[in-house]
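Visitor: Okay, sequence plus prediction incoming.
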Amino acid sequence: MKDIATTRNNAVIAYNSAIELLHQADLDKAYFSKQEEAYSDENANKIEDLRLPSILLWLRRTRDSYALETMRLINHANRSIYYWGLLQKDDDFFSPGPLSNWQNLSQDLQSLDQRFENAMSTFAGSAKSHWPVSGRQGAVYKLSPGQIFTLQTPFKSAVTGETYYSIVITLSPGVTDKSGDLPIFSGRANIRLDLVRLWLIGATVSADQTGAKPITVVLTQLGKETMQNEYRESFDFQHDAVTIPFQFDTDGVESLSDCSEARVLNQQLLGDYYVGNGSPQNSSIAAIGPWSNWSIEVRSSENKNLDMSTLTEAYMEFGGYCSPFRVARLSHALGNRDFRE
């Protein structure tokens, strides 16, 4: 009987202990539940000290990285629309400032879509044209006697020691063509070049192994340029210099009329080349315009027995795409009528 009583008493004690432990566990559960609420995401966002969980720091860095990349892409897209569409620049996209939240980024994207639609409407308002047609010359600028004299002056490179001939020519809206009567690009707006040539009349070189007498000229658009839209509004841009090689056969070239496509020895790929493994896209690189400072350089190291003393005339030739000028904005000419009515 004594063993039975002892066993019962021990069972009662174990039961009471279990009840006590269960009660304590319930208290602990309630305590930790409150602690969990106290350190919820809403409250943890207000903590900026070292106690901030590392996962929150990682999430914030990821969020900021995506926000910065999105802002960069929006800025580049806006600059692209500004450069291609020749619309008035939206300075909100260019102003420095803190990282934008998702609401501001969403508004920027909506604004960007609207600017793109405006640019497309402008493009759709006039047909584009390309010049010159096959067998014809493009727009021509004739170098003056003073410019010819400068181009005949030899220089020696302080780095390589080679002799070269160089001049910088400034072209701006209103510069006349070879006749001196009309602007070089009369009637052409939003000009995008895909052809730039320099014809040197009278300069001589020795024949190569094929019997041709090629002269290589390096033309560089120095990067600061002006473009005009269909309403003769000017837009200024600054970008990296663009270097364009041109090579032609001088044999039989005695006047401008001899400067034909048949004499050209290289094909220029302005605004149509691409890099990478993807498919080529038309105009993947924005084509430059003509209104800028142009550096012309003829190097003795690239032209066999070059003689520039016999140079008599020089012509810059351009070709590309353009839109026509408009007399007035269409909405003004039509009295702001809305044809959707």
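Guide: Happy to help now that I have it.
Visitor: hey, let's count contacts and neighbours off CA atoms from now on
Guide: Noted.
Visitor: Does anything pack onto the longest helix anywhere in the chain? Which helices or strands?
Guide: If you go by DSSP state H, the chain has its longest helix at helix 2-38. Helices and strands in packing contact with helix 2-38 are not found; criterion 3 or more CA pairs under 8 Å, 6 or more residues apart in numbering; DSSP states H and E.
Visitor: another one to put next to it:
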Amino acid sequence: MFGHRANWAPRLAFQYYKESVSDQPSFLKQEEYYTTGFEKAVKNEEEQIRYIEKSRNAMTSNKQAADSEIQMLPDTNGPLRTTAYKIVAFTPLLKKKRQDIKNKISQIELSTKLDPELIIEGIGMLITVDPSRSAIKDFLDFGYKLYKSTTMVKDADGNDVKKEYIIEQLADAGDSMESLVEALQTNKQDNTIQLDDPGAMKLIASNDGIKKILKNFKDAIPENQKRELEADLDDYLKTVLTRNNAVLEYNSNVLLLKEALQSRQYAQEQIENLGQVALKINPSLPAVVFWLRKMRDSLRLVMKYLNYESRAIRFWGLRKEVPFAAPGPLMNYIALQNNQMHLQSMFDDSVALYSGNIRVVWPRNSADAGLRYKLTQEQLKILKTLDNEGRYTVFIPLNFHNSQGIFGDSIDVRLQEVRVWVFGAEIAKIDETGHRKLTIQVTHLGNETIYDEEKAPFDLEHDSTEVQFAYHVDLVSSIREANSKAIFSARGLEHDFVLGGQPVKSSRAPLDPFITWRLQIREKDANPGTKMQGVHEVCLEFRGSNRSSKYSNNPRA
């Protein structure tokens, strides 16, 4: 209903969405009054025109809401751009992991009669979603028409949405390898689209169904070879779901953009047509009543912003039960105002809890080292490989189990700064300060897990965040020498809410480290002539804070 998956959470503060709601409930109150009055007037044969004239003013507010949606969706930081960014980032990685798994499986004899290559292809097309049958039909009708059409949905600046990301076909993958392969074989697309392309057919399955399919596939691998492949299969699936769910969200937001464009056009036409209502309209026409009702129902999409408020509270306060967290029936203005007040109270409580709890800040002094994760040899090997576009790139999936114990058993870990130290890189250019500078793009890819004080996981999705880190490599020959004096620039998470005080509209929820990180060194533009072949060590340094678990033995807590 709102264009996002169940665990999507905006990083912007509650205040941002509250301001978007602003006076909308009061407009809704007016519309309900005018609509009720008009309908009574039709029955009583009273004066109807004055109700239409008053309602026309509120239609302008409806048009402005559509304008805001049209501007927001394709904005630089809007959901269309950010999901497209995630698709671009993860598609090459997915293709590589898919091919690596195929190569390894081809050397193994599985205890299944099914073609293992088809199973790998099928896993690569999975998405986790449980829409209604009518929603699937509407979604596919839209996707098919848009994919086949010569005209495109355009954003506020007249730019086309990316046609190659539009899903044309969906199928039910079930919960077995047999049903997965059967669903894959219903694919109608031609050879111009590869099965791991963003716009290729997608297979729907529940989380439990996906776990069962993967377990059955692992069980078909001989015991003496299973352990080596299990981690690779888990990593492949995680990459698949991250990329494919981003594609699904992109499609949902294109559909929202299309609907907003239609709503704006309808509102504008009605404003123009009814501007001279007293002269040209017969108020008893059923179309007028329909118009008034549609305007009222459209205005109730203020519920969308209340839903965003609810999701923001879940991210900020790690609250399990929050009202308006899921779509629901349309409400009148009294119900919406009551929910707004309830959400405001919950947000205030969450901020008080977040600010009032004792948090452990690290490092204690700004000159001290933060918590450091050392890249594995496999990750180093990948980072040292230059691609065709002049970039050195590596993806680093971090969680409690593979983070080398640097976070202990801390919970609700939130970051203030991320640094990257690279040892062994050859920097050709000397900058204006007389030093050799290395610039690294650090990207937090937006699918994170935060643990509350009960150590219960909160899986959250949000937009990707990119920061730039640059330092003088000639001042840091080893990790022991890494310090703030060598840093040229470190774009901190400056708008992220840290400790105490009251968040403002521009505040963003602080990030968690348990996520897939992307490190990228761009040789062609930011680091001309840089060579990475001699790199022997890379460390990712985190600076931030945490709360301690109720069951913690963590010495930092």
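Guide: Noted; the coordinates are in hand. Small disclaimer: the values here were computed from a predicted structure and weren't measured.
Visitor: mean deviation (superposed) between the next helix-or-strand element following the longest helix of structure 1 and structure 2, please.
Guide: Under the assignment DSSP states H and E, the closest C-terminal helix or strand after helix 2-38 of structure 1 is helix 41-44. Taken over the aligned residues, the distance from helix 41-44 of structure 1 to structure 2 averages 4.2 Å (mean CA distance after the TM-score superposition for structure 1).
Visitor: List the contacts of helix 41-44 of structure 1.
Guide: Residues outside helix 41-44 of structure 1 that contact it (CA atoms under 8 Å, 6 or more residues apart in numbering) are Leu52.
Visitor: those strands in structure 2, which residues are they?
Guide: Ranges of strands in structure 2, per DSSP state E, are 126-128, 170-172, 202-205, 360-362, 371-374, 391-397, 411-423, 437-444, 447-451, 457-461, 465-472, 487-490, 516-522, 537-547.
Visitor: what's the third one aligned against in structure 1?
Guide: Using TM-score structural alignment, strand 202-205 of structure 2 corresponds to no residues of structure 1.
Visitor: Same list, the strands of structure 2, but as JSON lines with distance to Tyr147 of structure 2 and mean neighbour count please.
Guide: Listed next are the strands of structure 2 as JSON lines, based on distance: least, CA to CA, whole Å; neighbours: other CA atoms under 10 Å:
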{"stretch": "strand 126-128", "distance to Tyr147 of structure 2": "20", "mean neighbour count": "24"}
{"stretch": "strand 170-172", "distance to Tyr147 of structure 2": "14", "mean neighbour count": "20"}
{"stretch": "strand 202-205", "distance to Tyr147 of structure 2": "15", "mean neighbour count": "24"}
{"stretch": "strand 360-362", "distance to Tyr147 of structure 2": "50", "mean neighbour count": "18"}
{"stretch": "strand 371-374", "distance to Tyr147 of structure 2": "44", "mean neighbour count": "18"}
{"stretch": "strand 391-397", "distance to Tyr147 of structure 2": "31", "mean neighbour count": "18"}
{"stretch": "strand 411-423", "distance to Tyr147 of structure 2": "41", "mean neighbour count": "22"}
{"stretch": "strand 437-444", "distance to Tyr147 of structure 2": "31", "mean neighbour count": "22"}
{"stretch": "strand 447-451", "distance to Tyr147 of structure 2": "28", "mean neighbour count": "21"}
{"stretch": "strand 457-461", "distance to Tyr147 of structure 2": "27", "mean neighbour count": "18"}
{"stretch": "strand 465-472", "distance to Tyr147 of structure 2": "30", "mean neighbour count": "19"}
{"stretch": "strand 487-490", "distance to Tyr147 of structure 2": "42", "mean neighbour count": "16"}
{"stretch": "strand 516-522", "distance to Tyr147 of structure 2": "31", "mean neighbour count": "20"}
{"stretch": "strand 537-547", "distance to Tyr147 of structure 2": "42", "mean neighbour count": "20"}
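Visitor: Output these in CSV; the columns should cover distance to Lys238 of structure 2.
Guide: As requested, the strands of structure 2 are exported to CSV (distance: least, CA to CA, whole Å):
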stretch, distance to Lys238 of structure 2
strand 126-128, 10
strand 170-172, 19
strand 202-205, 14
strand 360-362, 30
strand 371-374, 21
strand 391-397, 10
strand 411-423, 22
strand 437-444, 15
strand 447-451, 10
strand 457-461, 13
strand 465-472, 19
strand 487-490, 30
strand 516-522, 10
strand 537-547, 22
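Visitor: Mind checking those for the one nearest to Tyr51 of structure 2?
Guide: Evaluated over these, closeness to Tyr51 of structure 2 peaks at strand 457-461, with 44.7 Å, by CA to CA.
Visitor: residues in structure 1 aligned with the closest one?
Guide: Taking TM-score structural alignment, strand 457-461 of structure 2 hits residues 234-238 over in structure 1.
Visitor: Tell me where the stretch 201-350 of structure 2 has helices.
Guide: Taking DSSP state H, counting those that start in this stretch, the helices of the stretch 201-350 of structure 2 run over residues 207-219, 223-273, 277-280, 286-299, 302-317, 333-356.
Visitor: out of those, deepest packed?
Guide: Most buried of the helices of the stretch 201-350 of structure 2, by mean neighbour count (mean count of other CA atoms under 10 Å): helix 302-317, with a mean of 25.
Visitor: so how much does the match of strand 457-461 of structure 2 differ from structure 2 once superposed?
Guide: Looks like 1.0 Å for stretch 234-238 of structure 1 (mean CA distance after the TM-score superposition for structure 1).
Visitor: Count the residues that sit near the residue nearest to Tyr85 of structure 2 when sequence neighbours are not counted.
Guide: Distance criterion CA to CA, 6 or more residues apart in numbering; nearest residue to Tyr85 of structure 2, sequence neighbours excluded, is Ser464 at 7.8 Å. As a burial measure, Ser464 of structure 2 scores 16 neighbours (other CA atoms under 10 Å).
Visitor: Isn't Ser464 of structure 2 up against Ala84?
Guide: No. The pair Ser464 of structure 2 / Ala84 is not scored as a contact, 10.2 Å apart, by CA atoms under 8 Å.
Visitor: which residues are common contacts for the two?
Guide: What both Ser464 of structure 2 and Ala84 touch, as defined by CA under 8 Å, 6+ apart, is an empty set.
Visitor: ok so, going back, kindly present the helices of the stretch 201-350 of structure 2 as JSON lines, with separate columns for distance to Lys524 of structure 2.
Guide: Shown next, in JSON lines, are the helices of the stretch 201-350 of structure 2 (distance: least, CA to CA, whole Å):
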{"stretch": "helix 207-219", "distance to Lys524 of structure 2": "41"}
{"stretch": "helix 223-273", "distance to Lys524 of structure 2": "27"}
{"stretch": "helix 277-280", "distance to Lys524 of structure 2": "63"}
{"stretch": "helix 286-299", "distance to Lys524 of structure 2": "49"}
{"stretch": "helix 302-317", "distance to Lys524 of structure 2": "38"}
{"stretch": "helix 333-356", "distance to Lys524 of structure 2": "43"}
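Visitor: All set, thanks.
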